[in-house]
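Peer 1: Show me the folded form of this:
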Amino acid sequence: MIRYTSTPVTMWPGDLDAPAVPITARLHYDASDPYAVLLAFPGPSGTCTDGISWMFARALLFDGMDKPSGDCDIRIEPAEDEDWITFILHPLVEGAGLALHAPRETLARFLARTFEAVPMGGEASRIDWAAELAAVLGGAA
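Peer 2: From the prediction side, this is the model:
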């Protein structure tokens, strides 16, 4: 059984019709946190450990494959070209979001692997609710 999956995803900033320098990020999924997906960008070391990342609901990625989804730090939606998905990432400070485009096929393969690990709708059965409650209550559950 798959517990963890990670895949590189090459993303292009700005307009898909204009030449741009691609950015390679990584998508991560861990069945121990079954609702979440992490999109991580490399930092100065060239690895994602010192980079910047966005954590968001796996359902947001799933929904964003077919329709505009999300309205906070990240928005995911189909691009005008059906082979692409657009991520609009909002900074921690006020300002315009950054639009990055990723290949639909790469994202679909990643989602399929996450569904092998935890089927959509099966997330709650993977959480140790007693342990989560104990953590919230400082071990007093």
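Peer 1: drop to CA atoms for contacts and neighbour counts, all remaining ones
Peer 2: OK.
Peer 1: residues making contact with the helix ranked longest in the chain?
Peer 2: Longest helix of the chain, by residue count under DSSP state H: helix 104-117. Residues from elsewhere that reach helix 104-117 (CA atoms under 8 Å, 6 or more residues apart in numbering): 1-7, 9, 27, 29, 31, 62, 65, 82-85.
Peer 1: Mind checking which of those land in strands?
Peer 2: Among these, the members falling in strands (DSSP state E) are 4-7, 9, 27, 29, 84-85.
Peer 1: Among the residues you listed, which pair sits farthest apart?
Peer 2: Using CA to CA, the pair of these lying farthest apart is Tyr4 and Trp84, separated by 24.7 Å.
Peer 1: Show the buried residues in the contacts of helix 104-117.
Peer 2: 5-7, 9, 27, 29, 31, 62, 65, 84-85 (16 or more other CA atoms under 10 Å).
Peer 1: from those residues, which is closest to Leu137?
Peer 2: Ala31 (23.4 Å).
Peer 1: Look up the closest residue to the closest one, ignoring the ones flanking it.
Peer 2: Nearest in space to Ala31, with sequence neighbours left out and distances taken as CA to CA, 6 or more residues apart in numbering, is Arg3 at 5.0 Å.
Peer 1: and for comparison, fold this next one:
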Amino acid sequence: MITVIEQTVQARLVATAPKVETLPVTLCYDRSDPFAVRMAFPAPATLEGVEVSWTFGRELLETGVSRPAGFGDVRVRPYGPDRTVVEFHAPEGVAIVLMETADLHRFLERATALVPAGLEHLYLDVDHGLAELMRDSH
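Peer 2: Predicted structure coming up:
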């Protein structure tokens, strides 16, 4: 049974310079963390020169493809009829990434097939999480 979905999409990293760089971004959804999605950026696209991942709410991405969403480190909003902007705010600055909305819809459809929206709580392993908390407190 499939428990993790990964999908590589082409994204445009909008820099402060006039150039816009296209890069592959990997979207990941893991049934064991049903409320979250992860977006991984390849090493050449990061300031540190290593792969960087951002994890944020699946609901944020679902909402952001149709209307502006997010107030914190990650913000998502439509950009025209066929693209979506994801903004990542960090102390080092802001990264603005443009993606095809159709790619995001495909990813979200696959995630919903794995864990239906509204039923995420059924996939949480509360006993395991509690055991981890207790282990760390000793």
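Peer 1: ok so, going back, how about the residue nearest to Ala31 of the first structure, what does it touch?
Peer 2: Going by CA under 8 Å, 6+ apart, Arg3 of the first structure touches 30-32, 117.
Peer 1: Go again with 6 Å.
Peer 2: 30-31, 117 (CA atoms under 6 Å, 6 or more residues apart in numbering).
Peer 1: want to throw these into a markdown table with distance to Asp15 of the first structure?
Peer 2: Listed next are those as a markdown table, based on distance: CA to CA, whole Å:
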| residue | distance to Asp15 of the first structure |
| --- | --- |
| Asp30 | 32 |
| Ala31 | 34 |
| Ala117 | 34 |
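Peer 1: From those residues, pick the one nearest Ile127 of the first structure.
Peer 2: Checking the contacts of Arg3 of the first structure against Ile127 of the first structure by CA to CA gives Ala31 as the nearest, at 9.1 Å.
Peer 1: That closest one corresponds to which position in the second structure?
Peer 2: When the second structure is aligned by TM-score structural alignment, the residue opposite Ala31 of the first structure is Arg31.
Peer 1: And the residue lying closest to Glu59 of the second structure once chain neighbours are set aside, how close does it get to Leu108 of the second structure?
Peer 2: Among residues not flanking Glu59 of the second structure along the chain, Phe35 sits closest, at 7.4 Å (CA to CA, 6+ apart). Distance of Phe35 of the second structure to Leu108 of the second structure, given as CA to CA, to the nearest Å: 12 Å.
Peer 1: you'd agree Ala124 of the first structure is in a strand?
Peer 2: No: assessed with DSSP: H, G, I helix; E, B strand; the rest coil, Ala124 of the first structure is helix; it does not lie in a strand.
Peer 1: What segments of the second structure are helices?
Peer 2: For the second structure, the helices defined by DSSP H cover 58-64, 101-114, 126-136.
Peer 1: mind putting those in CSV, distance to Pro44 of the second structure included?
Peer 2: Listed next are those as CSV, based on distance: least, CA to CA, whole Å:
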stretch, distance to Pro44 of the second structure
helix 58-64, 24
helix 101-114, 22
helix 126-136, 35
